[in-house]
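# My questions concern the predicted model and sequence given below.
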Amino acid sequence: MEPFVVLLPLFGALLAMPIGRMVSARAAELTTIAFVLMACLIAWVLFFDVAVGHNARTIQLFTWIGSGNFIADWAVKLDTMSVIMLVVITSVSSLVHIYSVGYMHDDASRPRFFAYLSLFTFAMLTLVTADNFIQLFFGWEGVGLASYLLIGFYHHKKSANDAAIKAFVVNRVGDFGFALGIMAIFFIFGSVGFEEVFQAVRTDAVVTPFNAADGAPISELTVGFLGLELHALTLIGILLFIGAMGKSAQFFLHTWLPDAMEGPTPVSALIHAATMVTAGVFLVCRCSIIYENAPDAATLVTFIGATTAFFAATVGLLQDDIKKVIAYSTCSQLGYMFFAAGVGSYGAAMFHLFTHAFFKALLFLGAGSVIHAVHHEQDMKKMGGVRHILPFTYAMMIIGTIAITGVGFPFLYDIFHFPVGTAGFASKDAIIEAAYAAGTEGRTGAYYAFAMGLIAAVFTSFYSWRLIFLTFHGKSRAPDHVMKHPHFPPNWMLLPLAVLAFGALFAGMLGYKSFVGDKAASFWGNSIYIAGDAHAGGESHAVEAYAAEATPPVEGDHAETPAIASAEDPAGAAHDEAEEHTEGYGEEGEGHHFPLWVLYAPLLAMLIGFGTAFAHYMRGSDPLRPGLLREGGILYSFLKNKWYVDEVYRFLFLNPSRRLGRILWKIGDGRIIDGLGPDGLSGLAGFGSRLIVRLQSGYIYHYAFAMLVGIGVILLIVRLGGAQ
């Protein structure tokens, strides 16, 4: 059964277009939906079997690549991390497939679209079930290919083609780093298998790099790279993270993500919520043991993630395209996930990945419903009053907004012993608190991440409510024919919104204890490094440990902390007597050991953003009046132009590349290679023939004269030769 969770979407992708040609487009749609739904059902069964039933396993299917010591099997790895991703991917993909039946009903290329969607799903499932870095890289490149096809689905539009090429090229930059990281792993460890690599790091094994005379414990091993002697694990961590930066659109390699909105809206929901952009977070969390032993690489992850969270939130403040607002929101939320992993809270990073899938897919599909209704208009300044024609979509978008902004009630934690609020409240607050806790433990960059996370929370609330107020409230700013004759979304589009809304409301409360609460150690098992997570085990403390061989907690009134290996006690024997932790959002010294202001700071940030947006867009007669920033001002232009990152790249890379290409084309290829080569020789022949043609006057006396001159020259040569 296990391999079919990966293969079923591939079957749908292969059959969609033939069935579309031979039967009908609707048959192709139903075929792909059926296969993805079956995969979703299997994924949920595996989730309860593996994550809840603690029955992790790896199924080796066949040897994919074998050359000397280089072995890469094709396998289906099932542990808590992979089954969580299976559930997220197949669930959101199923809903996107169903939604697309209504959204794409007028498109003549529906079979091709559904084939691409299923191919995308298959590639991502391959990635998350990989048992080695090569298989993971196969899925990694597969989602890159599928994203190129889907972003450029409207290939008749130049903007869509440009966006697809941009996404493909920017991701190649990150993938180059990822490929180098895989090469470095094989060079150092002699294997690309997860178990072999992670076990060597976990036990600080003596490792001898390829062709090296002597080895060293992996924690001390250095290798030469670009003329420098670098810590081996730090080098590997940085190279892998470069790949994650490209795929998950982190600062410097984020520029492709907003342009990806050129694809159909269901594509945006699939890329941004459940598949491609989460691959980088998954990679870092999968390699958590590497980053815990490479603090400099982890600091880089923290810094880039926190900067991305802040950067994307500031840019989202002034975007007018409804899809681009949500796109920059995705970029910002991914930053949260990365800096959570950077400070060692991998459980919180995966928790936010899980909850984010629900409310972000809900927001994108809700935005698609709005765009569908207003005749494919995407500028929020040309909307307004849409709640009167789309009341259900309005309600769903409100749910998505309160989820992403983190509406919740922290003071109820002492009563219920889990965060009472929306999904974003549970997971995002856990990340912010984890950053603060890591800062108190001296983790580099943690306080910076904490500050950036709080500021980004203010901006997230502002731009999210700005979207609601500009789109759904006030007087309509759309043409009369749009509001009088809207395209009402069919039930195919509304049903997925309701399902996602349930997840956006309750996923955080339902998953909190397992992901980051007192059940985290047994829930994650050997799939993630959990010690040092401010929420794993219910207490923030810096224990150098890895839960690879953790004993499941004893069921009862008070679950005991499992025995875990540490630097001082590798076997975990020092933890015979487990500590009991009191959880709660109380005074410092109780529960999570956070000051009260830290616990309430995210809620206050959300209220500040909401209040500011409400005051500007709801209390005035004209929501489009000049805002908090003066149009044309330096700061306004800086944010409106997205920090001028595209312009800087154009100046530093694009324009010099064009100039260099033109020089190589015009001078190198045209003048030198062709000029001195085939073009030069043919030109010389032509020049000679033109000279000869001039001698052909057509007059007999000219030819007779030339013959006499020639005879005279020949006689002279003969005479001179005879004289010698």
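In hand now; what should we look at?

# Could you use CA atoms for every contact and neighbour count after this?
Noted.

# Now the element after whichever helix or strand V281 is part of, going C-ward?
Using DSSP states H and E, V281 maps to helix 279-286. Using DSSP H and E, the helix or strand that follows helix 279-286 in sequence is helix 288-292.

# And that following helix, what's buried?
For helix 288-292, the neighbour count (16 or more other Cα atoms under 10 Å) marks 288-292 as buried.

# quick one: H155 is in a helix?
No: under DSSP: H, G, I helix; E, B strand; the rest coil, H155 sits outside any helix and is assigned coil.

# can you pull the contacts of the residue lying closest to it once chain neighbours are set aside?
Distances taken as Cα to Cα, 6 or more residues apart in numbering put N161 closest to H155, at 5.9 Å, once the chain neighbours are dropped. N161 is in contact with 151-152, 154-155, counting by Cα atoms under 8 Å, 6 or more residues apart in numbering.

# here comes the other one, which I'd like you to weigh against the first:
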Amino acid sequence: MIYKLIVFLPLIGSIIAGLFGNRIGAKASEYVTSGLMIVVAILSWIVFIQVGFGAHEGEGVIKVTVLRWIQSGGIDVEWALRVDTLTAVMLVVVNSVSTLVHLYSIGYMHHDPHRPRFFSYLSLFTFAMLMLVTADNIVQMFFGWEGVGLASYLLIGFWFKKPSATAAAMKAFIVNRVGDFGFLLGIGTVFVLFGSLNFETIFAAARTYLEGDNANEVVINLFGMTLDRENAVTAACILLFIGAMGKSAQFLLHTWLPDAMEGPTPVSALIHAATMVTAGVFLVARMSPLFELSHDALTFVTIIGGITAFFAATVGLVQNDIKRVIAYSTCSQLGYMFVALGVGAYGAAVFHLFTHAFFKALLFLGAGSVIHAVDGEQDMRHMGGLRKHIPITFWVMTIGTIALTGVGIPGTIIGTAGFFSKDAIIESAFAAHGGAARFAFVLLVVAALFTSFYSWRLAFLTFFGKPRASADVMHHVHESPPIMTVPFLPLALGALFAGVVFHEYFIGHDYDHFWQGALFTGPENHILHEFHNVPTWVKWSPFVSMVIGFVTAYYFYIVSPETPKKLAESVRPLYLFLLNKWYFDELYDLLFVRSAKALGKFLWKKGDVAVIDTYGPNGVAARVIDVTNRVVRLQTGYLYHYAFAMLIGVAALVTWMMLGGAQ
């Protein structure tokens, strides 16, 4: 019963606020949805302790059937809740962050007239994510996957009268549909290969799928290619990963993520910290037994993850919108997670997902507090000198920053949450074999330097130096109310201590006892043991990168504030390249948007108007009207016209009879 309550209480809250919010009022909607989320968060921690720390040891996967769902042909799937350690981790992450976002939103959205609708959307988003992480089959996962996409569209475009918000919501929805198309093809491929959509059946079959002489057996024709078992599994994994690329904003399908900042700040915290963007990471982790069958697919995951981490970090260096800097940071950190998945360090990937939720939610909610204090301003160039005016926000964002940059002492247990999880990924990339892993290792170390720079740049521009806001704005700067600052405390504790508390379970000696088979731990996967024994210089490389980034940012924005402007002018093409996000938006606009509009206009003008309308129904109708207009002219209503017509007719008849008689 506890598992059903965790999943369905947010749905009940969403329905109450959505359908009856205007009757019960905004306050009641806030209290109902937030109260139910508090209950759900407490239950999630209970499940996490029970499942992850031994209470259910030996039971394996806990399966709770909700109802019979689809029985058609060879498809037989139940709507069931699959609870193992991976699920328990995600329940804690999703529900803890969602609960704090609900509470924070009571203060942040206080003046919005549509609060019941907003809280209904928040709870709907949470329910959809819970459906995704508790799925027992891939179709059920896709149901939650699409539910998350719908709810994110509603939340990003919540202020639908704002053109930029509606455009951002459309962009997120469309880009994710591109990834979802790959996900759907992947689901179909998996069904053809294994004859089932249930995880247990797929994972059991995957253990022996490539053994013996069956690996070269032709099993599927895909995109005109005849594929044997090995290549078919690779195709299935890559298609599934394309879905993950869209949802988790990986390189090439990343363009929607920064624009999603147009939604309210609590939405940014919910989407970018723990829920929607981590769905792709969860998908690959859940399907790890399948991905382990394809070295090529894992290589592809590694390369895309490494490029994403580096690309997003470069763009974050020069952004001026406080929320966009944090958004690109999220994109970069997701790249770290996918590198870990690609090299087989699944525990490290989920560990970073877990710790990242705390400090990234803290940074987003802190940014919202800053924006609240400076009357809606988001450009960091118009801030400065705020640390004495909003001290609580300053300290919690400082905690979030040191956790994101990975402050800690290598080789010890002294460090923030990000130190333990991010360093584990970097060390895993070095320990893994192959050129792709080493390529990713270099990119991750460079990204760590950039992450430190743009994180401290944000802190220095926002809280230090002389105030750059107007005197009127500075006069009204104030700390956020307790309903907004209280949620900072558990997030700050997680950002500081989640690493040292949980690292032995996620990636250390208690790995097997904790995960209990929820993640792939096959005998050929040596990365779990090898990354602990990398050279000392590898362990210290992220620390050195972090220090270089901090010192550079300190010099640029505290010691010599005029240096960044001079540097930007001296390398203006590079600066504009990064400021315009590698021109991906412009490139996609040219390749897809404008070309689609041009094709549509051509088909409209030349196809629809010139051909179909001219020669089709409209053309026939026009000819009929033309003929009838001409015939109408013969009906004048004058008697002598009709007499004259009759005379001509009689004359013609007589002439015909005479000619006929002569013959």
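Received, thanks. Model, not experiment: these values are computed from the prediction.

# care to give me the TM-score?
Scored by TM-score structural alignment, normalised by the length of structure 2, the superposition of the two chains gives a TM-score of 0.95; 654 aligned residues with a Cα RMSD of 2.1 Å.

# Give me the three-state assignment for N221 of structure 2.
The local conformation at N221 of structure 2, judged by three-state DSSP, is strand.

# Tell me which residue of structure 1 matches up with it.
Correspondence of N221 of structure 2 to structure 1, assessed by TM-score structural alignment: G224.

# Assess the claim that that match and L230 are in contact.
Yes: using Cα atoms under 8 Å, G224 of structure 1 is in contact with L230, at 6.2 Å.

# Counting neighbours around each, name which of the two comes out higher.
Comparing G224 of structure 1 with L230 by other Cα atoms under 10 Å, the one with more neighbours is L230, at 15 against 11.

# Which positions in whichever strand or helix holds the more buried one come out as buried?
According to DSSP H and E, L230 of structure 1 maps onto strand 228-231. Residues H231 are the ones in strand 228-231 of structure 1 that count as buried (16+ other Cα under 10 Å).

# Show me the residue at the heart of structure 2, geometrically.
By Cα atoms, centre = their mean, structure 2 has its centre lying nearest to V277, at 3.1 Å.

# That residue belongs to a helix, doesn't it?
Yes: V277 of structure 2 sits within a helix when classified using three-state DSSP.

# What helices and strands are in contact with the helix holding V281 of structure 1?
Packing partners of helix 279-286 of structure 1 (3 or more Cα pairs under 8 Å, 6 or more residues apart in numbering; DSSP states H and E): helix 110-128, helix 232-247, helix 322-342, helix 346-373.

# S689 of structure 1: which of the ones you listed is closest?
helix 110-128 (57.0 Å; Cα to Cα).

# quick one: the closest one aligns where in structure 2?
Using TM-score structural alignment, the residues of structure 2 aligned to helix 110-128 of structure 1 are 115-133.

# residue in structure 2 matching the residue nearest to H155 of structure 1?
By TM-score structural alignment, N161 of structure 1 lines up with T166 in structure 2.

# G688 of structure 1 maps to what in structure 2?
In structure 2, G688 of structure 1 lands on V627 (TM-score structural alignment).

# and its match, how far is that from L634 of structure 2?
To L634 of structure 2, V627 of structure 2 is 12 Å away according to Cα to Cα, to the nearest Å.

# ok, now A313 of structure 2?
Distance, A313 of structure 2 to L634 of structure 2, using Cα to Cα: 81 Å.

# So which of the two has more stuff around it?
More crowded of A313 of structure 2 and L634, by other Cα under 10 Å: A313, with 29 against 10.
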